[in-house]
Each structure stands twice: as structure tokens, then as C-alpha cells.
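Novice: Quick one: sequence and predicted model below, then my questions.
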Amino acid sequence: MKNVRIKIIVFIGLLGVMSCDSQLDLAPADVYIEKDVFETSETAEMAISDLYHKLFLASVGPTHVIPDASLPYVGLPAISSYANYFGGNLTPTDGQVENIWRTYYEAINVANVFIDKVPVFGQYDETLEQQHIAEAKFNRAYCYWALLCFYGHGALTGNNDGLGVPLQLTPYDGFNQSDLIPRNTNGEVYAQIISDLTDAVQGLPETYETQLKTRVRATKATAQAMLSRIYLYHRDYESCDEVSSAVIANTNYKLEPELLDLFPLNTDGTTSSFSDEVIFGFPVSANGGNFQYGTHSIYYYNKFIWVDADFIESMDPSDERRTDLIFQGNPNITNPNTANEKTTFKFNNSEQRDDVQMIRLAEILLNKAEALTQLEGVNGETINLLNQIRERSGLNPVQESDFDSKEALLTALYNERYIETAFEGRGRFDFIRTGRPLRNPDLTENQKVFPIPQREIDLSEGILVQNPN
């Protein structure tokens, strides 16, 4: 077998790889023969951090903000760079349309290298080899979920036969026209995601040696939590209920009683300590600005975009998500149009060094509640799950008698998710999958789906089919 040379950026430290402190030291980038990278546990552990790094790069910045800016809870300048993503005039040559596609496929390629090459070249403990493959499958599944949300035509509205994205499941080995693959259907992509995550559950550990590493590397519960999201999006409510229950029963995770402990004041960017509610996230602040997790480029603190005043007023006055997690933000804003606006406490570090929470227990509670309601209508277990979220935020509990129909309870759950997970980078997807209008209510279903990047269409010489409209 030939040795394909791959470029691996080697990181040592936080992701559990080789250091006992919370800093992440950057070793020089180099070019390694695959056999050298995957032969020993030490080098494989170094390389696995590059996989998480690429998922981080793909998931933050505009990729995170666009789904939020698509909804009316975000305030925007009169002329906003985000307007194209909800205005209905998005083009296949748009920079972010290309960037989101490229960065997720870069992460997928690194995952594919692990899955393909560790069984060939790995000479270390077999259990650790299987863990690395499982981590790669979790990362690949996450990337394909994100790609479906942006580019899959009908992926969020139950159209399994609609065109999704190409399932590239082997490492890139140079451009070859004969290797180009067409877009798979949404159903096929969902099936691959579920297969990867199901495999990952088998190979991942329950925990790592520290609480922090348990939250920043994939565990069994991380894969199960991602399955909870996938099954809900795929409308497999029975499976969503089952896997959500497994996560909720896991004693390593619990709902954080205090919102300000879940999203702590992070003035200096080095105060990270992931709450027990966090199932998976990126440890930006714990790295003190080092390269791997230097900044997340989500500028909420500086109010480039902000929390819409009408959204604030729509919340109950006693809701602690309003009183505790919305604040004035950067006091040094000189733009008179934004100086008096408020922003979210979820990203309160001035240098964008807040930890980025990707999956947390509150979402899983809401996933199970929504799945149960779809299956059983108004029921006591859903009410209990909903009240856990409400009461944590200082709101009065609700009763079964408050809802006269399944639809009424679903509306309440959708609204609770809307408030609870605002500014966490998934709002657009939740609104599309539940049939609610985006910021521009006149968008057609075709206009809610990103176009396939034109450069990919051109390179494929027509093998990739563009989305309608």
C-alpha cells in the first residue's frame, strides 16, 4: 500500500493528549508519513486533536452566528453582512456558502483518515485504537449533520428523498474525475450519521480522567446526545425518546441550578470550568488564547449584532434567562446605533475566548419532551421535563390541564427551546424543521436551503446537482 503523505498540525495538551495542565502548547506543523502518525498512541493522540480543531474551526464564527441571525431575536444593523442568509438572495458564490462547505469537509477528511488508517498502521493498544476510530466517527457524524442542515434540500422538513450532500467516506487522495460522487439523498446521509454515532457509542469511553476532558472529547454519552438530536431532526421519535432517556439517566450530567454557573462571567477569558450540564464543547477560555482554541469569532459582546428588544420584552419579567443572561455588553461601544443595545451573557468575553457549548443536557430534556409529545400528546412526563427547564429559570410550573391539545403543548415546547437555546447556533434549523417562519417570513422552502457552492459544481463537471432556485 502506498504511503499518502498528509499534513497533520500537531497539538499537545488539553484534549487529553499529553499534558496534565489546562494549557494547550502548539508544536510545529510538519508533514508526516501516515504510518508514523498512526503507529503509536502518542502520535495518534497528537493527531486526534487536529480532528477536534477542524470541527471547531468549521463550527464557530459565521457558521455559528448565521443560524441565530436568521431569526428575529437577533438585532442587526440596517445594512448587515448577514442579510443574504435570510433575505432570499443567497448566491452559490457567496464566501460563507463556500467556507462552511469547505471547512466541514476538511474535518470529515481528517476523520476519514483516522477511520481508514488506524486499522492499517496502528500498533498500539487495541482499545485505544477503537476509541480513536469512534472519536473520528463522532466528529464525522457531527459534520454531516451540520452540512445537511445548511445544504440538504428538505433535510429539515422530512423529505428523505431530497438531495443532501455527497457522502465522502474515504480519505482524499488527490483530485481524480473518476472518484467524484454525486449528492446522496437526505435519508442516506441521515442513515450514515446514525450508523457512525451508533458505532461510536460502542467504542467510546464513559469518561476521561478529568471532568474537563470528559466534556471536550467524545464519550458514549456525547454520541448518544448527538443521536438524540439526529433522531429528533429525522422525526424518529421513538428512538429519540429512548436515547434521550439514556443520556438523562447518566449521573455524569445534571441540570445546572444556576444559570450564571452554566454561563459564568468570563472577563479575562481564562475562567473556564465546564458545568456538569455540558455534554460537549470547545474549551476556548482554558487555553488562554493559544492557537487551537484561540478565539471563537462570535462578536456578541461587542454588539456587532445584539439581542432584539422585542425578544427581551416577549420573555416573562421574572425569567432569569432575561434578568441574568441578557446584559449591556461592551461599555466602550462608540456607535450610537448600538451603544444602548443589550447582548447575551453567553458570550461575554471581550476577546471572544468564551467556551463554546455544543451540546448540553437542557437540549436533551427538550428533545425527549418533544418526542414524547409527538408520540403521546399531552402527558405528565413531558410536563415534568418542561418544568425542569422552566423552574431552573425561576418560572412557575405548568400543568397538563394548561394544554388542550398536542399542538398547544408542542407550541409551548418550541417557545421554551427558542428562549433556552437562543444564541447557541441552531435556531434557524429548529425553526425550519418545526415549520415556523424565519426572519424573512416570505422565504420559500427552496430559499431556506443554502445553494451548493458554485466552485464544487464546476469542479464536479455537473456530477453535483444544484439546489432548486
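Specialist: Cool, got the structure. Numbering: from 1, shown residues only.

Novice: drop to CA atoms for contacts and neighbour counts, all remaining ones
Specialist: Will do.

Novice: Would you map the strands across the stretch 151-300 of the chain?
Specialist: Here the stretch 151-300 of the chain has its strands, by DSSP state E, counting those that start in this stretch, at 278-282.

Novice: Then the stretch 351-469 of the chain?
Specialist: 356-360.

Novice: out of everything not next to it in sequence, what's closest to T207?
Specialist: Among residues not flanking T207 along the chain, T214 sits closest, at 5.3 Å (Cα to Cα, 6 or more residues apart in numbering).

Novice: actually Y151, not the one I wrote
Specialist: In this structure, Y151 finds its nearest non-sequential neighbour in F450, 4.9 Å apart by Cα to Cα, 6+ apart.

Novice: related to what we said a few turns ago, for the residue nearest to T207, grab the count of nearby residues.
Specialist: Neighbour count of T214, defined by other Cα atoms under 10 Å: 24.

Novice: ok now do it, which residues does it touch?
Specialist: Each residue near T214 by Cα atoms under 8 Å, 6 or more residues apart in numbering is listed here: 207-208, 279.

Novice: again with E391
Specialist: P397.

Novice: hang on, the earlier thing: burial count for the residue nearest to Y151?
Specialist: 25.

Novice: shouldn't it be in contact with A146?
Specialist: No - counting by Cα atoms under 8 Å, F450 stays clear of A146, with 11.8 Å between them.

Novice: Report the secondary structure state of I6.
Specialist: Put simply, I6 is strand when judged by DSSP: H, G, I helix; E, B strand; the rest coil.

Novice: Tell me which residues touch it, please.
Specialist: 31-34.

Novice: coming back round to it: next, format the contacts of T214 as CSV and append distance to R390.
Specialist: Shown next, in CSV, are the contacts of T214 (distance: Cα to Cα, whole Å):
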residue, distance to R390
T207, 29
Y208, 31
I279, 20
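
Novice: okay, pairing it with this:
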Amino acid sequence: MTTTMFKYIIAGMLVAGSLASCEKMIEIPAPISETSSERVFSSDKLALAALSGAMSNTVSSQAFAINLTVVNGMAADELLYIANSNYDEIATNIYSPLSAASGTSLVNSLWSDIYAGIYRFNSVIEGVTASSALKDSLKTQLIANAKFMRGLCYFYLVNLYRDVPLVLKTDVNVTSLQPGNTAAEIYAQIIADLKDAKEVLPADFTSQSGSRTVITKWAAGALLARVYLYTEQWQLAIDEATNVIDNGLFAMGTLSNISVKNNTESILQFGSYLSATSGYTYMGLALAASYTQYTMADTLRHSFTADDQRGQQWIHTMTYNNVISYQPYKYQNNTTGTTRLEAPAVLRLAEQYLIRAEASLHLQLTDTARADMNIVRVRAGLGASTSTDAATLALEIESERRHELFAEYGLRWFDLRRTGRINTVLGALKSTWTAKAAYFPLPQSAINANPNLVQNPDYN
């Protein structure tokens, strides 16, 4: 879907999502049109509903609900789709912008879903900024939430496709023919958005009675720590991760609880599949289903040592039609009516320790790096590492990220590329691997609609 298409659907989606997610908080007499956005931001309640709708539609999109996890998991070395051969194109990394195969369609949907989210949050930022009816304090919070989400969306886009258009306005006359921006420019905007948001977002979860779906300044800091790691700004990554770790709101919990709503390790969770009382998520629906769809790649499953409790608690074995599959089991529920309420973990404390460990190692802070990594290892039932060699520690940190963060929004796929290990790891695993596959091709439909877009190298 191109930016030009968004103007025809976004206004209706914004309000429709608001109605669904706000649960009768406010009634809106008629669907909003493009010309009545001024009315959406004419009162505090309507503006809150608009942000709620933008959030709801974005986090429940296929991209955020499941596809970032499963597409990236198949492209890397985490998951295989075994119900049929529809997604072989992703698992073998032979996706083509000209192909009509299901695999490429799934890759293309990431682009359209995430850009739709960016359009929604740009709409909120523009509407709130232009409004003279809203309280200044509310305007500040609404814009901060929208900037955080825009930054999160662009984090995924730049890591999926690399050079992409940096769209900061809703006027399609301006945006529809935008060329791609460099990854450096995209990251600069992400950092600016997150720093702005961090300054004014709440410092705790009291506004929603402790619900960790609230976007706090610590969520902005945690995402900043990740971005600084990805852009090799090691000291800044350490500083942001340390702020999150030391603030006292978060604590490492048990392995079995990392998906439970409002657990102490969660820095930010998205809502569950259906409602506040629903116990299951898209993650559970797709990965912990009662029949086999996805199975863990053998190389990942066999890489857990016998004493690693993650290999025992986060992998579920089942048999379907006499075929044994091994499913990621961080999310256990796939139906309603359960006493175990789960929500997707967008940011959690274990990653912050591993971010600080990796960044510290790059600054030759070996003892700090090992100590932070060991917090994650010991929680998993592994003995503490005593390694002092930097190269050995680097591989151990990579291993901990692989085993701690698998099937969580595609971080393994991103890790392999940013550390320069992707050709070594996937080249040894997949006979079909080629270096160009490290980034997905831009959707051909987007290039057809915008002649200023340039396809990623080697896909032409």
C-alpha cells in the first residue's frame, strides 16, 4: 500500500479504532472525513479517542500482532512454517519484489502495515499541534505518545528495508513522491522522536492503575538504548540502559511469567488479542495453537544446553497428524476464559541487561559486560560465565540474546545483520542464502507508484 492510498482510509480507521478501543468512553455521531479532522481534536475526549484508535489499529495490525515475529523468524534461523509451503520463499530467503508468492506478499504487508501506523501517528501529531481547544498538558502527552510510536515504527522499517522514505506529514502531495532516506537519517529522526517523548512521558504506571501498556519515559529510554546499540553509540546505550535498570520499577521475574500481563520485567506491553479481559494474544494464537503451523528450527532448538531452563519452559512439544513439532511457548494461551492473562512484551528488562553487556564489551569493560550477561544466564538456570576473553564473551552475549529473545519481534534477524554475522551464520545453514537477502526488497507496488523510490541493491 502506498502513502497515496492512506488518505482514503485513515480517517475512518482512526475513529473506528477509537470506538472499539475506548469501549463507549465517547460516542462519535458519524465517521470522520478528511475535512473534519479539526473536529476530532476539538475536545480532550475526542483527541484521546483519536490516539487510542491510532494505537489500537497499529498494534493489532498483522505486522505488530504476529508478522514481525514470524516473518523475521523464518528469514533468520528461528522458525519454519510447516502447515504448507506458502512461506518457503521467506525461509529460503529467495523473496523477489516481482514475485506473487505468499512469502513476498507477507513481506510486503510489513511495509504497508507499518507505514499505515506512521500515517496515523503523523495525523495525531498534526491534529493536536494545530488544535486550539486542547489543554496544553494533554497536547504534550498525546504528541509524546505518537512520537514514541512513530519512532518504534521507523525502527522496524529501517531494519527491514534499510533506506525508506521518512514521512513526517500527512499531505500526500508532499509525501507520495518522496525518495528513500538514508538509514542514518531515519535513525536520527527516531532518536529525536524518542528524546522528545522521554522528556514528558510519565515516570510510572499509576495513570492506568499499574497497567504496563502505558508508554512511560522508561519505555522511551529502553528503545533509545536499543537504537544506540544498533548505531554503535556504545556509551549512550550504556547510559540509557542503566537509567532503566536502576530506576526501581522493573525486576527480573520468573521465566514462566515474562508474557503475563503487568509482570515486573515488562517495560512496555501491548494489549491482548481482544480486550482487557482477554487472556490470549496473536502470539499465542499463532505459535501456541492446538495444531501445528510454526515449528522452531532445529538449529535453534538444539542450541539450548540441557540445563538451560528456557529450552524446557519456552519450548512446547506437540504431535499433530503423527508429526512432532516444537513451538515457541513464551505465550501459552490461545483462547479466552483463562486465569492466565497475557500481553505481548515490546520491551523488557532482560534485553536492557544484554544491551548494556554488549555495549560495555565494545568499550573494553569486560567485567561489567560479563556481570550483566550473567544476570540473564543465572535466571535461565545456567552457571555464571567466567570468561575474560573479549571474543569469547562476544559470542556468549550473542548466544544469550539468541536464547533469551527468540520469537520476539524479529530481534534475531536484526542481530545477525547488525553484528556482521549474517552471512557466516545463515550461509552455513541455508544453501540458498545470498548476501542481498539481508534486507527485504521494497514492494514493487510502492516503486510503481513512486518513481523516486529505488529498489534495494541486487533486487533490480
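Specialist: All right, it came through fine. These numbers were taken from a predicted model, which means no experiment stands behind them.

Novice: Got a TM-score for the two of them?
Specialist: Laid over one another, the chains give 0.85 as their TM-score (TM-score structural alignment, normalised by the length of structure 2), with 428 aligned residues with a Cα RMSD of 3.0 Å.

Novice: Return the member of the contacts of T214 of structure 1 nearest to S41 of structure 1.
Specialist: Closest approach to S41 of structure 1 among the contacts of T214 of structure 1 (Cα to Cα): Y208, at 15.8 Å.

Novice: now Q455 of structure 2, nearest residue through space, not along the chain?
Specialist: L442 (5.9 Å).

Novice: What lines up with that neighbour in structure 1?
Specialist: Aligned by TM-score structural alignment, L442 of structure 2 pairs with I452 of structure 1.

Novice: Pretty sure V97 is one of the things its match touches, is it not?
Specialist: Yes - with contact defined as Cα under 8 Å, I452 of structure 1 reaches V97; the gap is 7.5 Å.

Novice: so how many other residues sit close to the equivalent of V74 of structure 1 over in structure 2?
Specialist: Correspondence of V74 of structure 1 to structure 2, assessed by TM-score structural alignment: L79. By other Cα under 10 Å, the residues close to L79 of structure 2 number 28.

Novice: give the contact list for L79 of structure 2.
Specialist: With Cα under 8 Å, 6+ apart, L79 of structure 2 has these contacts: 70, 73, 294-297.

Novice: Surely T319 of structure 2 is in a strand?
Specialist: Yes - assessed with three-state DSSP, T319 of structure 2 lies in a strand.

Novice: Find the nearest non-adjacent residue to it, please.
Specialist: S325 (6.2 Å).

Novice: That neighbour maps to what in structure 1?
Specialist: With TM-score structural alignment as the criterion, S325 of structure 2 pairs with E341.

Novice: tally of neighbours for that match?
Specialist: 19.

Novice: Same question for A83 of structure 2.
Specialist: 12.

Novice: What distance do you get for it to Y294 of structure 2?
Specialist: Taking Cα to Cα, to the nearest Å as the measure, A83 of structure 2 falls 7 Å from Y294 of structure 2.

Novice: Quick check: closest non-adjacent residue to the most centrally placed residue in structure 1.
Specialist: The C-alpha lying nearest the average C-alpha coordinate of structure 1 belongs to M358 (Cα atoms, centre = their mean; 4.8 Å). Nearest residue to M358 of structure 1, sequence neighbours excluded (Cα to Cα, 6+ apart): G281, at 4.9 Å.

Novice: Aligned to that neighbour, what sits in structure 2?
Specialist: Checking with TM-score structural alignment, G281 of structure 1 has Q269 as its match.

Novice: Pretty sure its match sits against R212.
Specialist: Yes - using Cα under 8 Å as the test, Q269 of structure 2 is close enough to R212 to be in contact (5.7 Å).

Novice: before we move on, the earlier item: counting neighbours, what do you get for the match of L442 of structure 2?
Specialist: Counted with other Cα under 10 Å, I452 of structure 1 comes out at 22.

Novice: any idea how far it is from L147 of structure 1?
Specialist: Applying Cα to Cα, the value for I452 of structure 1 to L147 of structure 1 is 10 Å.

Novice: which of the contacts of T214 of structure 1 has the most neighbours?
Specialist: Busiest of these [other Cα under 10 Å] is I279, holding 29 neighbours.

Novice: How about the contacts made by that one?
Specialist: The contact partners of I279 of structure 1, by Cα under 8 Å, 6+ apart, come to 214-215, 221-222, 225, 253, 358-361.

Novice: now E424 of structure 1
Specialist: 64, 68, 357-358.

Novice: And the helices in the stretch 301-450 of structure 2, which stretches?
Specialist: Remark: helices assigned in the stretch 301-450 of structure 2 by DSSP state H, counting those that start in this stretch are 309-313, 349-362, 366-379, 390-404, 411-418, 422-429, 444-449.

Novice: Give me the nearest residue to L71 of structure 1, chain neighbours excluded.
Specialist: Nearest to L71 of structure 1 is R439, by Cα to Cα, 6+ apart, at 4.6 Å.

Novice: I'd like to know how many residues surround that neighbour.
Specialist: 19.

Novice: The residue nearest to the centre of structure 1 corresponds to which position in structure 2?
Specialist: Checking TM-score structural alignment: M358 of structure 1 goes with V346.
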